[in-house]
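Student: Here is my input, please return the structure:
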Amino acid sequence: MNNCDFGDCDSLGPKKKISSVAPPEQSDAESPRMRSSMETDHGANTNNSQKDRIALLVTYLNIVLYALCFQLQRPVEPFLVTSLSTQAGGNSAQVSRTYGQLQSFFNAVQTIGSPLVGILLDRIGIRNASVVVFASTALSYLILAYATDMNLLFLSKVPTVLQAAFLVAQATASTATGGDTAARAQALGRMTTAYTIGATIGPALGGWLADHGDLYFSAKLAVVGSLVSVILSWAFLPTSTFNAKTAKEEEKTVPLTDSLKRSLSIGLRPNVFPLLAVKLVGGAVASIFSTALPLVLTQQLHFDASQLGLGMSASMFSVAGFSAILMAPLAKWIGPDGMVSLGLFGRACMSPVMAMILSWTGTAYSLDSKTMVVVQVTTVSVFHALSAHSLATGLTTQTTGTVDKDEQGALLGLEHSLFSLARIAGPAIGTTLLASKSNNLDGFWLVAGCSAAIDFLLMSFLVLTQRKESSQITKKM
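Tutor: Below you'll find the model as predicted:
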């Protein structure tokens, strides 16, 4: 790129020589016109670039608020389920089963909603889709704030059918960065950093509020935070996404079923399907592990809400620092495919390590040694979270780079739907594995072993797939 691209050609030597040969009338007439045109183009590019930067900054802020509001509930939910189940006469086994059912119901709703939000992005644009998403989120928290029985608790998950704020954020990042792969990877990494900033504060604050006797105040705070995001989205986000003409002239006339078929056809492409398969199966593994671990920590190791929330916050803080500092160098060093392999390997190693710590600790530790137990569990959780983050970012960077801009909304919706689909079965599998042994500590060994084995199988699957693609490319050449 040279200076002409920025409208600074008047300063170049060759330009001056040519203008001195031209007749004065022609030079005087054309020079201002050419300069004006260049300045206009430069101004338009500057305005577009400025709007893109503002959209990204507002999206980062929205994701911080979204994560804060969502994560406020995470350390509270197991205790809320326990409280409401106990009031209804449930025992420990029923509490675990109900908690798993609640997680499965939430992810079933998300599975339905994620493709719808992807279609909304293509049809009504980023701004309107974001407003709808955060308004639905606020409604969910409003119901949760007054959920005094299990029916209302399950009802609070229904509005989350459109709770896909991170999908909207990914669409904004992909739109604002255009075809620049490195910029897209960096923006996606920063988006995750924004999420983890809110997610770092959320669990610790939610646990603290729960320990001080109010299981519902965090949900009331989340209503306010979500409404703030509604206002920010309406005021600052762009009206359209990807290709404005496509969205306005074509998508509005396409039936919903055709849009769903289009998303499915994108997912079945040979260069996309293996990555989505890893996301689907890997999501199930993550769900099994994340459902089982809080139950063991609260029921067997007797963690309270603040200790559980502190561990979650530490993991999120580590991921935020990793995304902000090391994500870009790591992506350049080993590439997105290397990030996926590293993430799978890290998760496969950390799962049995967590099982060993829980087994060695058991319930036979004093109050004085409980701090050390919390530190050990938190440390392993941090490395597990870093591995999962590397896996997720590597997959999304690869998938969004394999399709055209006007297909990214449909692809991201499909990705989120598959991830939620995987988490429908995960909680049930996790609680079943725990219950298959005489106590949850022994059952967690099954959870860890299955999780590690599947992650290693996914690594092998990707290696075989990449070799097959390489051989096909070689034959074509």
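Student: CA atoms for contacts and neighbours, from now on please.
Tutor: OK.
Student: Okay, helices next: where are they in the stretch 201-350 of the chain?
Tutor: Here the stretch 201-350 of the chain has its helices, by DSSP state H, counting those that start in this stretch, at 217-236, 244-245, 256-267, 273-299, 305-325, 327-361.
Student: Please generate a structure for the following sequence too, so the two can be compared:
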Amino acid sequence: MKEGRATIILFITLFLVMAGFGVILPTLPYLVIHMGGNSISLGFLTASYSLLQFFFAPLWGRWSDRIGRRPVLLIGLSGYGVTFILFGLASQLWMLFAIRLLSGMISSATLPTAMAYMADITPAEKRASGMGMMGAAMGLGMIVGPALGGWLGHYGFSIPFFVAGAMALMTMPFAFALLPESLKEENRRTEASTDSNPWPLLRAFRHPQRWLFGLTFIISFTMALFEGTFALFSYERFQFGTREMGFLFAALGFLAVLIQAGLMGKLVKRFGNVRLIMGGLILSACGLTLTLFAPAVLWLFLFTALYSMGSSILRPNVSTLVSQTAPEGQGISLGIMQSFDSLGRIMGPIVGGALYHLWFGLPYLAGALSVAVTLLVSWKRLQGYGRLLEEQS
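Tutor: The predicted structure is shown next:
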């Protein structure tokens, strides 16, 4: 009963985090321009949140290994709510930057800690299913967030931020009352990292899981390439408008939720985490390549769905592999993984925009090539992880 209650709280928390991330997408450009900014300042403002996540997620993960998951998760959730409300109150552009940086620093405590919590309360054979539920919560948030932000933004640019912040703060009493600590006292002493240098770039290149962190970066990077240029691409190829884009992304989000919440447990039981990661990479590369050559709208939907299937399979299985093979605390490993996810979200839109300027198909070819090369380079290492998991079981 306690595990089911905790899973629900974690689901709601991650849903709110991603809905809050999505709710700003339709209104943030107008808010920045309203305050005298331009496309350059908008780009830096968008990247600033992920940049602070990149640096601080490992620290929060490390602290969750030492003091427990519950207090760190509550800090992240409360900071998330407060900073979103402050963002809605900002009246000048510099305030947006300052508050967005603060939000990235504090709210980065939420995602790696929630994943570590889920890893604590689920046995190894059910962990991918649990991670799939977390991925479903995030996917659902990215469906609801942009729709809610577009609707509320019509009545005022600041309203979506107030609503997102209020939703997070209203969740706090339930999380405080219903979310028990998942990390036992003896595990805090044994799992806490002895490495005094938690910064991801300085640790990752000699970390035993560096290939998994690199894989996380590639997944996030290619997703950002896709999301950052797809509106331009679909307009140039098929004259898509906002209505068509909204329908497509809602459908892709629904597909992601279906796979991660409904099918992931069965898929893992049949194929295993490593084979699913390999299959997800193949589907992603094929989907990106075929999207470029889609001859009609129906084929565009089908090929983007193929890519979405691949990325939906990849994320929970990579998270599971990181948690199951962590040489130290799961929190610090998942925190470093989250940092590389953030790094991909920082670099993806920048690289994608530059490539699109040269030719509209380059982001998709570059993304497909990145995934294919990653699969070839990581093939033997992934098989090694597979053998390791078999030995553990």
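Student: And the TM-score between these chains?
Tutor: Once superposed, chain against chain, the TM-score is 0.85 (TM-score structural alignment, normalised by the length of structure 2); 387 aligned residues with a CA RMSD of 3.3 Å.
Student: ok, back up a step: which of the helices of the stretch 201-350 of structure 1 sits closest to residue 30 of structure 1?
Tutor: Taking CA to CA, helix 244-245 is the member of the helices of the stretch 201-350 of structure 1 nearest to residue 30 of structure 1, at 34.1 Å.
Student: Could you tell me where that closest one falls in structure 2?
Tutor: Using TM-score structural alignment, the residues of structure 2 aligned to helix 244-245 of structure 1 are 185-186.
Student: After superposing, tell me the mean distance of the matching stretch to structure 1.
Tutor: Its matched residues in structure 1 lie on average 2.3 Å from stretch 185-186 of structure 2 after superposition (mean CA distance after the TM-score superposition for structure 1).
Student: Show me how far that stretch is from its chain's centre.
Tutor: From the chain centre to the centre of stretch 185-186 of structure 2 is a distance of 30 Å (CA atoms, centre = their mean, to the nearest Å).
Student: same question, stretch 407-421 of structure 1
Tutor: Here the centre of stretch 407-421 of structure 1 is set off from its chain's centre by 11 Å, with CA atoms, centre = their mean.
Student: so where in structure 2 does it end up aligned?
Tutor: Stretch 407-421 of structure 1 covers residues 329-343 of structure 2 once aligned (TM-score structural alignment).
Student: any residues touching the matching stretch, and which ones?
Tutor: Residues from elsewhere that reach stretch 329-343 of structure 2 (CA atoms under 8 Å, 6 or more residues apart in numbering): 50-51, 53-65, 111-113, 115-116, 119, 191-193, 198, 200, 204, 212-214, 216-217, 219-221, 319, 322-323, 326.
Student: ok, 7 Å please
Tutor: Contact with stretch 329-343 of structure 2 is made by 50-51, 53-55, 57-58, 60-62, 64-65, 112-113, 116, 191-193, 200, 213, 216-217, 220, 322-323, 326, as judged by CA atoms under 7 Å, 6 or more residues apart in numbering.
Student: what secondary structure does residue 146 of structure 1 sit in?
Tutor: With DSSP: H, G, I helix; E, B strand; the rest coil as the basis, residue 146 of structure 1 sits in coil.
Student: Count the neighbours of it for me.
Tutor: Using other CA atoms under 10 Å, residue 146 of structure 1 has 15 other residues around it.
Student: What residue in structure 2 is paired with it?
Tutor: Using TM-score structural alignment, the equivalent of residue 146 of structure 1 in structure 2 is residue 89.
Student: quick one: contacts for its match?
Tutor: Residue 89 of structure 2 touches nothing, counting by CA under 7 Å, 6+ apart.
Student: Repeat the analysis, applying 10 Å as the threshold.
Tutor: Counting by CA atoms under 10 Å, 6 or more residues apart in numbering, residue 89 of structure 2 touches 83, 95, 96, 158, 159, 161, 162.
Student: Could you do residue 332 of structure 1 as well?
Tutor: Residues near residue 332 of structure 1 by CA under 10 Å, 6+ apart: 182, 338.
Student: One more: residue 304 of structure 2?
Tutor: Residue 304 of structure 2 makes contact with 226, 230, 248-249, 252, 284, 286-292, 294, 310, according to CA under 10 Å, 6+ apart.
Student: Which strand or helix spans the alignment partner in structure 1 of residue 379 of structure 2?
Tutor: In structure 1, the residue matched to residue 379 of structure 2 (TM-score structural alignment) is residue 463. Secondary-structure assignment from DSSP states H and E places residue 463 of structure 1 in helix 440-476.
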